[in-house]
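J.: no sequence on hand, only this structure:
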């Protein structure tokens, strides 16, 4: 029968029954509902009908009117319980006679995604089927079911899918899902929509296995899920397969690739896993999935990767491989103690570079000594080189390592060692630093005001690492006195600026004598200028 003819017949029947005051007999009414409603819907979902719209407006209104009239009279004429039970039986019948046999055919199919395709197909159909069953008998939810404290039609429909389909086929579906995910990890495209449809079932089943008050299928999909089924029947196995997969991959990558190449692969893998969660896994899986990846890709091999002779952190620092350094930092910061070995290696690198500069000066001193000559303390090279090294590493820690405390400490400890390791007993780093500062403040370097301030800032940065600050203060006072007495200074402003920097580092007592010297000189100069002015006027 064509849909339009069926609708007209139903409408006539429903209208006549509405006018009459008598009951709609159970078997008569059920036959109308089943033949013109449930069977039509099943045929469409099974693909046996060309019209994908189950009912027109007239058809739906007529079916609902019939079912409502069968339950609207109290006493002997109220068929609510019978309709509720038969609705449940129809849903169970469809699952047992249509869904289970077809899934059994594909249970051991050679095609990798056969079971997933069928499982997804029947799940999507089941959602539509339950939706329409709830629509046809919605009045039961609002009346009989609410008054009897029993499961709603939606809850019944989803629970039946759990009991009849999900429990029977979850193992095969899970295995096919995990195989498909590994296939995607190998770089082969898969149907992500298919996986999303299949994965969706697991959290919904957790809710459906316990909740009896679900109003609609959509509300079941939107309600905060019960993840117990998802976690026990999918997530645990997913995490195990993920660990196994990346355990295999990491061993191969470690043997064949440099540290930057390996970390690039690891970064791409973590990004892919995040996208995987976004596309078809439950959001709650992300942190656990990434943790499993990080354990296999990073935690197990952080030592070999960081300390690799040819391409580890030391090489990256030496070669200014900023992009690779940033990647290493971003990856290892994800681990509980991932930055500690990086900070330690950074400290060793800075110590090595600093000690190399000290050794070069020792070699130069020895070479000149063998020729009967002596290297002047005015030679600026070492302090300039140490300033350059500190500036470079400070910028690296700030920009690439987010100024993280462990790297700040590593840089500080490294420079403390270097700055307090004199090249020879007669060649003190403290004296070299004081002399270098004197060259800036005495105007010997021909710098403008901004350059002077910048150089002084570099000096104070090295000053903070000096252990014997009393010696520094003594030598600095001697040089300051000479500059003031000989009037060979860049500016009083620059002198005061340097003293303020030392005061900030060490406190007021440290600079009391220096401030007194500058103040006395300033006052004396002012009084002398007054005297000269007075003498001129006289």
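T.: Noted; the coordinates are in hand. Because the structure is a prediction, the values reported are computed rather than measured. Numbers count the residues shown, from 1 in each chain.

J.: could you use CA atoms for every contact and neighbour count after this?
T.: Fine.

J.: roughly how far apart are the residue nearest to residue 197 when sequence neighbours are not counted and residue 173?
T.: Leaving out its chain neighbours, the residue that sits closest to residue 197 by C-alpha to C-alpha, 6 or more residues apart in numbering is residue 120, at 5.8 Å. Applying C-alpha to C-alpha, to the nearest Å, the value for residue 120 to residue 173 is 10 Å.

J.: take a look at this one as well, against the first:
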């Protein structure tokens, strides 16, 4: 790798041209991809500017410019494009900007990789690496400003799906993945900025449903609805929520649909004809599974109902 002395203005002007080309590529404009020669010239320019003797060693200036490049692009282009939109359109733009930002990080961190390999690794280990700098810029300047609106739009779509509407599940997964990825290995952003609110929204939704169903439906219909709700919530986890939410979500639904209404359910159970009186406060945890087994067996083999129902209950208790 040949060495060539480079003044700051000369070197930064050339680097900026490469950055502008990258921005056009990211934005989908008519711009050819970087070829190997262009990549190596950018890398070599930055390398040479970092190995020059003081006062012409520009490592710190380039490190700062790397961060400022993201800050300027976010301020001028990314943030306005997200905040001017609403609802599902905002979610789509948010996902697009996040994906573009990751592309920017990937390419710029390659061009500036000598900073990671030498300037940070050997002299300034307390400094965040280039990848972390890029992610922090998006987290601090975009995510922190719009995550409340993003969360609201996501919860609106989940509410629509709970009411039977078709929604773009792939979009929701992409959005929710950002809550996870923005934590950079930690789940704090997902849990604090999304999951907690989602569980509150779930509580409100099912407490309202329970207050209606407990008066409108028979015990059998109520429990079938409860079982279906549990199935659908598990399905949501498998399609777009983080797996860590499943237990909390299921317990939330059980609590508001079953546990808080157990006294009224017991009364309904005893008042409905043709049902064995196996429901007690002590076995609420197994309520839905045992009930389904009970109903199925009573419908299929009424003559042998009591014996087989007991067997089904015993099997359910052992699961």
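T.: It's in. This is a predicted model, so every value here is computed, not measured.

J.: can you give me the TM-score here?
T.: In this superposition the chains share a TM-score of 0.84, using TM-score structural alignment, normalised by the length of the second structure; 304 aligned residues with a C-alpha RMSD of 3.0 Å.

J.: the residue nearest to residue 197 of the first structure matches what in the second structure?
T.: Per TM-score structural alignment, the equivalent position to residue 120 of the first structure in the second structure is residue 95.

J.: give me the three-state assignment for that match.
T.: helix (DSSP: H, G, I helix; E, B strand; the rest coil).

J.: how many neighbours does it have?
T.: 19 (other C-alpha atoms under 10 Å).

J.: what helix or strand does whatever residue of the first structure lines up with residue 131 of the second structure sit in?
T.: Aligned by TM-score structural alignment, residue 131 of the second structure pairs with residue 154 of the first structure. Using DSSP states H and E, residue 154 of the first structure maps to helix 153-160.

J.: tell me what that helix is packed against?
T.: helix 80-94, helix 114-136, helix 192-208 (3 or more C-alpha pairs under 8 Å, 6 or more residues apart in numbering; DSSP states H and E).

J.: contacts for the next helix or strand after that helix next, please.
T.: The helix or strand immediately downstream of helix 153-160 of the first structure is helix 167-185, counting by DSSP H and E. When contacts are defined by C-alpha atoms under 8 Å, 6 or more residues apart in numbering, helix 167-185 of the first structure is touched by residues 103, 107, 112-113, 115-116, 119, 189-190, 195, 198, 233-234, 238, 241, 245.

J.: state the span of the second structure onto which helix 167-185 of the first structure is aligned.
T.: Going by TM-score structural alignment, helix 167-185 of the first structure lines up with residues 144-162 of the second structure.

J.: post-alignment, that stretch versus the first structure, mean distance?
T.: Stretch 144-162 of the second structure, aligned to the first structure and superposed, deviates on average by 1.0 Å (mean C-alpha distance after the TM-score superposition for the first structure).

J.: distance from the chain centre to that stretch, please.
T.: The chain centroid and the centroid of stretch 144-162 of the second structure are separated by 11 Å under C-alpha atoms, centre = their mean, to the nearest Å.

J.: who are the contact partners of the match of residue 120 of the first structure?
T.: 174, 175, 178.

J.: which of those residues still touch in the first structure?
T.: Checking the contacts of residue 95 of the second structure against the first structure (both residues aligned by TM-score structural alignment, their matches' C-alpha atoms under 8 Å), the contacts still present are 174, 175.

J.: tell me the secondary structure at residue 275 of the second structure.
T.: Using three-state DSSP, the structure places residue 275 of the second structure in coil.

J.: so what corresponds to it in the first structure?
T.: With TM-score structural alignment as the matching criterion, the partner of residue 275 of the second structure in the first structure is residue 316.

J.: same question for residue 40 of the second structure.
T.: Match for residue 40 of the second structure (TM-score structural alignment): residue 61.

J.: mean shift of the strand or helix carrying that match relative to the second structure?
T.: In the assignment (DSSP H and E), residue 61 of the first structure maps to helix 57-69. Compared with the second structure after fitting, helix 57-69 of the first structure has a mean deviation of 2.2 Å; criterion: mean C-alpha distance after the TM-score superposition for the first structure.

J.: residue 82 of the second structure: what's it in contact with?
T.: So residue 82 of the second structure contacts 90, 93, 94 (C-alpha under 8 Å, 6+ apart).

J.: please apply the same query to residue 289 of the first structure.
T.: So residue 289 of the first structure contacts 239, 242, 273 (C-alpha under 8 Å, 6+ apart).

J.: now these as JSON lines including secondary structure, neighbour count and distance to residue 513 of the first structure?
T.: Compiled in JSON lines, the contacts of residue 289 of the first structure are given as follows (DSSP: H, G, I helix; E, B strand; the rest coil; neighbours: other C-alpha atoms under 10 Å; distance: C-alpha to C-alpha, whole Å):
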{"residue": "239", "secondary structure": "helix", "neighbour count": "20", "distance to residue 513 of the first structure": "68"}
{"residue": "242", "secondary structure": "helix", "neighbour count": "21", "distance to residue 513 of the first structure": "68"}
{"residue": "273", "secondary structure": "helix", "neighbour count": "19", "distance to residue 513 of the first structure": "64"}
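
J.: could you dump the residues you listed to CSV with distance to residue 26 of the first structure?
T.: Output for the contacts of residue 289 of the first structure, formatted as CSV (distance: C-alpha to C-alpha, whole Å):
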residue, distance to residue 26 of the first structure
239, 53
242, 56
273, 55
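
J.: look up how far residue 116 of the second structure lies from residue 288 of the second structure.
T.: The separation that residue 288 of the second structure has from residue 116 of the second structure, given C-alpha to C-alpha, amounts to 56 Å.

J.: what of residue 206 of the second structure?
T.: 50 Å.

J.: longest single helix anywhere in the first structure?
T.: helix 339-370 (DSSP state H).

J.: and that one, how far out from the chain's middle?
T.: Computed by C-alpha atoms, centre = their mean, the chain-centroid distance of helix 339-370 of the first structure equals 38 Å.

J.: could you say what helices and strands that helix packs with?
T.: By 3+ C-alpha pairs under 8 Å, 6+ apart, helix 339-370 of the first structure packs against helix 302-306, helix 313-318, helix 322-332, helix 381-399, helix 405-419.
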